[in-house]
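Enquirer: coordinates only, sequence not included:
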């Protein structure tokens, strides 16, 4: 697999963790590199919902559309994005435990042709850029 995985325990119930994860418009509250996120589709969030996220990467601002690909309240969320022939799929799995939520986050990258050879390097860059995502989410949820 080209990508990475992280696990984090959060001292909050799965419903609360999912509520924040499933609403990318809240990401700027706990992720410094997210400058804006807007919901582009109408209706309640679910599979097929699209958000546009703007973030600073390497000192430059860029935007990407995020598509909700899996949505099972309090248990599972999938979000994908595509840029320059590379598809990134984020999988979040939430499991309740006695003291809150165990959150597993996997990022998978796919590409065709020559771009496929770049995936290990891109995955390493993304892991470095996004590696603190769950730690920041934990701090945000546990401070409220």
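Expert: Yes, it's here. Since the model is a prediction, treat every value here as computed from it, not as a measurement.
Enquirer: okay, CA-based contacts and neighbour counts for the rest of this
Expert: Will do.
Enquirer: these two touch, right, residue 9 and residue 100?
Expert: Yes: counting by CA atoms under 8 Å, residue 9 touches residue 100, with 7.3 Å between them.
Enquirer: so what's the closest residue to residue 86 other than its chain neighbours up against?
Expert: In space, and not counting its chain neighbours, residue 86 is closest to residue 111: 4.8 Å by CA to CA, 6 or more residues apart in numbering. By CA atoms under 8 Å, 6 or more residues apart in numbering, residue 111 lies in contact with 85-87, 119.
Enquirer: how far away is residue 111 from residue 39?
Expert: Distance of residue 111 to residue 39, given as CA to CA, to the nearest Å: 26 Å.
Enquirer: contacts only, for residue 144.
Expert: Neighbours of residue 144 in contact, by CA under 8 Å, 6+ apart: none.
Enquirer: roughly how far does it sit from residue 66?
Expert: Taking CA to CA, one finds residue 144 at 26 Å from residue 66.
Enquirer: and here is the other one:
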């Protein structure tokens, strides 16, 4: 069962290569993205399918650490990152498109898949999902602004 998806677009006055350089520099993510408290790389080598890391963010006043893994990677065009948490599988996709007038259109889509819920779990999920989506959207909006600023700084 899929949860509602969030899709946001950020126009960036920088090349797709500069935007990709920011997105794929996981080691610098805690310095680049203001919503991230810490990053721990779990794999060596360049960004690509199989790259894994632990990411710590503060949400609702509490620190939460998730393990993320690159599931798909098309340099300068698209990447998909998955993060399993309990019975949820979070999915974040970044799509980069050059703009005819210059710069890059960066689209970020986020959602989760989970097994069908029944009873109290279904009720709790239906009550908490809107709150979680609002928090996720706010965090995504800030991430996109931070990515844009870093990409512009790179050229």
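Expert: On my side now, so go ahead. Keep in mind the model is a prediction, meaning the values are calculated, not measured.
Enquirer: contact partners for residue 11 of structure 2?
Expert: Contacts for residue 11 of structure 2 (CA under 8 Å, 6+ apart) come out as 103-106, 148.
Enquirer: now the strands for structure 1?
Expert: 3-10, 34-39, 50-57, 60-72, 76-83, 86-97, 100-111 (DSSP state E).
Enquirer: in structure 2, point out the residues matching the shortest one.
Expert: Aligned by TM-score structural alignment, strand 34-39 of structure 1 falls on residues 36-41 of structure 2.
Enquirer: now the first one
Expert: Taking TM-score structural alignment as the measure, structure 2 aligns residues 5-12 with strand 3-10 of structure 1.
Enquirer: the last one now?
Expert: Counting by TM-score structural alignment, strand 100-111 of structure 1 falls onto residues 103-114 of structure 2.
Enquirer: buried residues in that stretch, which are they?
Expert: The neighbour-count check on stretch 103-114 of structure 2 (16 or more other CA atoms under 10 Å) flags 103-112 as buried.
Enquirer: for stretch 35-53 of structure 2, same thing?
Expert: 35-39, 47-48, 51-53.
Enquirer: residues contacting that stretch, please?
Expert: Contacts of stretch 35-53 of structure 2 (CA under 8 Å, 6+ apart): 24-27, 29-30, 54-58, 67-73, 139, 142-143.
Enquirer: what's the first-to-last distance across that stretch?
Expert: So stretch 35-53 of structure 2: terminal residues 16 Å apart, CA to CA.
Enquirer: and what of stretch 32-42 of structure 1?
Expert: Stretch 32-42 of structure 1: ends 27 Å apart by CA to CA.
Enquirer: have a look at structure 2 and report its longest helix.
Expert: helix 119-154 (DSSP state H).
Enquirer: contact partners for the residue with the largest distance to the centre of structure 2?
Expert: Centroid-distance maximum for structure 2: residue 119 at 30.7 Å, with CA atoms, centre = their mean. With contact set as CA under 8 Å, 6+ apart, residue 119 of structure 2 has no partners.
Enquirer: how close does the corresponding residue of structure 2 for residue 57 of structure 1 get to residue 35 of structure 2?
Expert: In structure 2, the residue matched to residue 57 of structure 1 (TM-score structural alignment) is residue 59. The gap separating residue 59 of structure 2 from residue 35 of structure 2 is 9 Å, by CA to CA.
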